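Participant: sequence unavailable; structure follows:
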């Protein structure tokens, strides 16, 4: 994972002056609202659903961006440290965000990772080793917890409570909105449970190791070409491992994602005579709305892709 780099290097009083200037040029907070800063799209979406017109939500990751490789501008650092009333992020996921939060925040910084049981990437749903790169060194807690919609239910409750603490007058609205989004998330969970209950195969090949929570929740086996960091290219040995596993498990589809190059996935599929399809890790807001315009839509598109690839009935 790359080290964070500010686009302009400043220090001391100059840094404070720059942050103050950035606060005046950043997208304005709507008068009377609370400002929520979200490090990745799922939490940006959730804050919008729960906060409604009582919040202004600022996403740090641009649409179609790659979360692991995020770099913050001085303006975004100011959003985290000075302007945000509530900051939603995961520690040890995006180094640039960790660095900004570590400078201290005026608002409440909520580390979403602390809200759920973290998934160790060395274990799968059945307690056995996951099929991940043997030469990887990033075995740690998987940050992609939002791909299990029941985790998002937990996060929603925490966001609701923080917003109520910041804005007690909006308590009824926050509770009602949370009830609505919770029902939607539980509906997606039920669709996954039913849709993946009866399949010809349980394994699926992913571009990077983003789908551990999803696999654990629905009894699937993730075979990842890369480790947790999508920006680290696989070795030739790992590619050979994936090709062997795909053949052994009767895999029909090699999944890729739009935020990183599909070249490796396409090459593996081509050499093995397999098809390719998109499985979106949902780190960033979708740019291709044909596969869903928001979190719920993309989750449902991912479900359909998995059902087709795994021969589910």
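Facilitator: Noted; the coordinates are in hand. This one's a predicted model, so the numbers in the text were calculated from it and none came from an experiment. Numbering: from 1, shown residues only.
Participant: C-alpha from now on. contacts and neighbour counts both.
Facilitator: Will do.
Participant: all the strands of the stretch 101-250 of the chain, in order from the start?
Facilitator: According to DSSP state E, counting those that start in this stretch, the stretch 101-250 of the chain carries its strands in the segments 108-111, 203-206, 221-224.
Participant: adding mean neighbour count and distance to residue 305, write those out as TSV.
Facilitator: As requested, the strands of the stretch 101-250 of the chain are arranged in TSV below (neighbours: other C-alpha atoms under 10 Å; distance: least, C-alpha to C-alpha, whole Å):
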stretch	mean neighbour count	distance to residue 305
strand 108-111	18	31
strand 203-206	25	11
strand 221-224	24	14
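Participant: try it against this one:
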């Protein structure tokens, strides 16, 4: 009996040793990808995941730090996701957009860090972009805000869930397909540096995607070039780059941060703009409570429709390109484009 017990113990010890040697990095999201030879890449939110998957093709396995259907502005990372960054081969992100991601990258130091902000050519947020005429919480909060010319203002005392959401630049570059094309080229170049064996494929994929994005940008401009209405009202001011590209005017109920709450004065101002500009539609979003937009539309006797900021993928059957085409169609209908 003792010999059998001894033999079994030895076998178990041998198996355990072999197991430990064969899989030293099972705790990170990139371990499975590493075993099949692909790059384990983490993207901070959906548009960058889309870019990375398209550019990387079969040579990458991409995980989004922001879950599908979640609001990326308020992202909190679990300890597991933070740890996974250290074992990933690369991370693709937009510096300054998600503070939790910025901090995790600084702590974990992934092998390759791809920041698309330079390619995106972000525009300064400008005065009141974060919280246009926001509803204040008492005189103490009001005294801490200067809503006249406070670009990049310090928003002390008005911090959502412990995080300062004020942005000195508008992060929503992905709503301009031309900027998406520029970001695709950058991602292709950086992946080629990280994985030289497949450099030509990454660059070819990036070139093809850039062409597709440029064509989508041309479609946006062409379809909105002859609209009888050139102003559109949105749930939050996510569509500045799209508006600039199409030579339209965006009016946001809330600012760059969708959590900001408009004042009654702001709503009255928007209502007057809508009447003056012949606005027929107030645009809502899937990830924002439509109550305020719906009430405003009801008061004005006009319709509501959805304009997707594509900050997160809310419909698995539609990718970035399909959703942008839906946005273009929604705009052309609401703005009475010929």
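Facilitator: Yep, it's here. If you're wondering where the values come from, they're calculated on a predicted model, not measured in any experiment.
Participant: re earlier: show me the one of the strands of the stretch 101-250 of structure 1 that comes nearest residue 306 of structure 1.
Facilitator: Ranking these by their distance to residue 306 of structure 1 (criterion: C-alpha to C-alpha) puts strand 203-206 first, at 7.8 Å.
Participant: chain center to the closest one: distance?
Facilitator: The gap between the average C-alpha position of strand 203-206 of structure 1 and the chain average comes to 18 Å, counting by C-alpha atoms, centre = their mean, to the nearest Å.
Participant: average gap between it and structure 2?
Facilitator: Here strand 203-206 of structure 1, set against structure 2 after superposition, deviates by a mean of 0.4 Å using mean C-alpha distance after the TM-score superposition for structure 1.
Participant: so where in structure 2 does that strand end up aligned?
Facilitator: Aligned by TM-score structural alignment, strand 203-206 of structure 1 corresponds to residues 231-234 of structure 2.
Participant: residues in contact with the matching stretch?
Facilitator: Around stretch 231-234 of structure 2, the neighbours that count as contacts under C-alpha atoms under 8 Å, 6 or more residues apart in numbering are 248-253, 270, 274, 277, 279, 281-284, 307, 335.
Participant: cool, stretch 113-126 of structure 2 as well?
Facilitator: Identification of contacts with stretch 113-126 of structure 2 by C-alpha under 8 Å, 6+ apart yields 90-95, 149-152, 167-171, 173, 179-180, 182-183, 186-187, 190.
Participant: structure 1: matching residues for that one?
Facilitator: Taken onto structure 1 by TM-score structural alignment, stretch 113-126 of structure 2 occupies residues 109-122 there.
Participant: of the contacts of stretch 231-234 of structure 2, just say which sits nearest to residue 35 of structure 2.
Facilitator: When the contacts of stretch 231-234 of structure 2 are compared for distance to residue 35 of structure 2 (C-alpha to C-alpha), residue 307 wins out at 40.6 Å.
Participant: distance-wise, check the corresponding residue of structure 1 for that closest one relative to residue 79 of structure 1.
Facilitator: Aligned against structure 1 by TM-score structural alignment, residue 307 of structure 2 finds its counterpart in residue 279. Distance, residue 279 of structure 1 to residue 79 of structure 1, using C-alpha to C-alpha, to the nearest Å: 31 Å.
Participant: next: residue 121 of structure 1.
Facilitator: The span separating residue 121 of structure 1 from residue 79 of structure 1 equals 32 Å under the rule C-alpha to C-alpha.
Participant: which one's more surrounded, the two?
Facilitator: Neighbours were counted for residue 121 of structure 1 and for residue 79 using other C-alpha atoms under 10 Å; residue 79 has more, 29 against 22.
Participant: per the alignment, that one corresponds to what in structure 2?
Facilitator: Aligning on TM-score structural alignment places residue 79 of structure 1 opposite residue 84 in structure 2.
Participant: leaving out chain neighbours, which residue sits closest to that match?
Facilitator: residue 28 (4.3 Å; C-alpha to C-alpha, 6 or more residues apart in numbering).
Participant: and the helices in the stretch 201-338 of structure 2?
Facilitator: With helices called from DSSP state H, counting those that start in this stretch, the stretch 201-338 of structure 2 shows them at 240-246, 264-277, 291-300, 320-334.
Participant: buried ones in the first one?
Facilitator: Put plainly, it is helix 240-246 of structure 2. Buried residues in helix 240-246 of structure 2, counting neighbours by 16 or more other C-alpha atoms under 10 Å, are found at 240-243, 245-246.
Participant: mean distance of it to its aligned residues in structure 1, please.
Facilitator: In this overlay with structure 1, the average offset of helix 240-246 of structure 2 from its partner residues is 0.8 Å by mean C-alpha distance after the TM-score superposition for structure 1.
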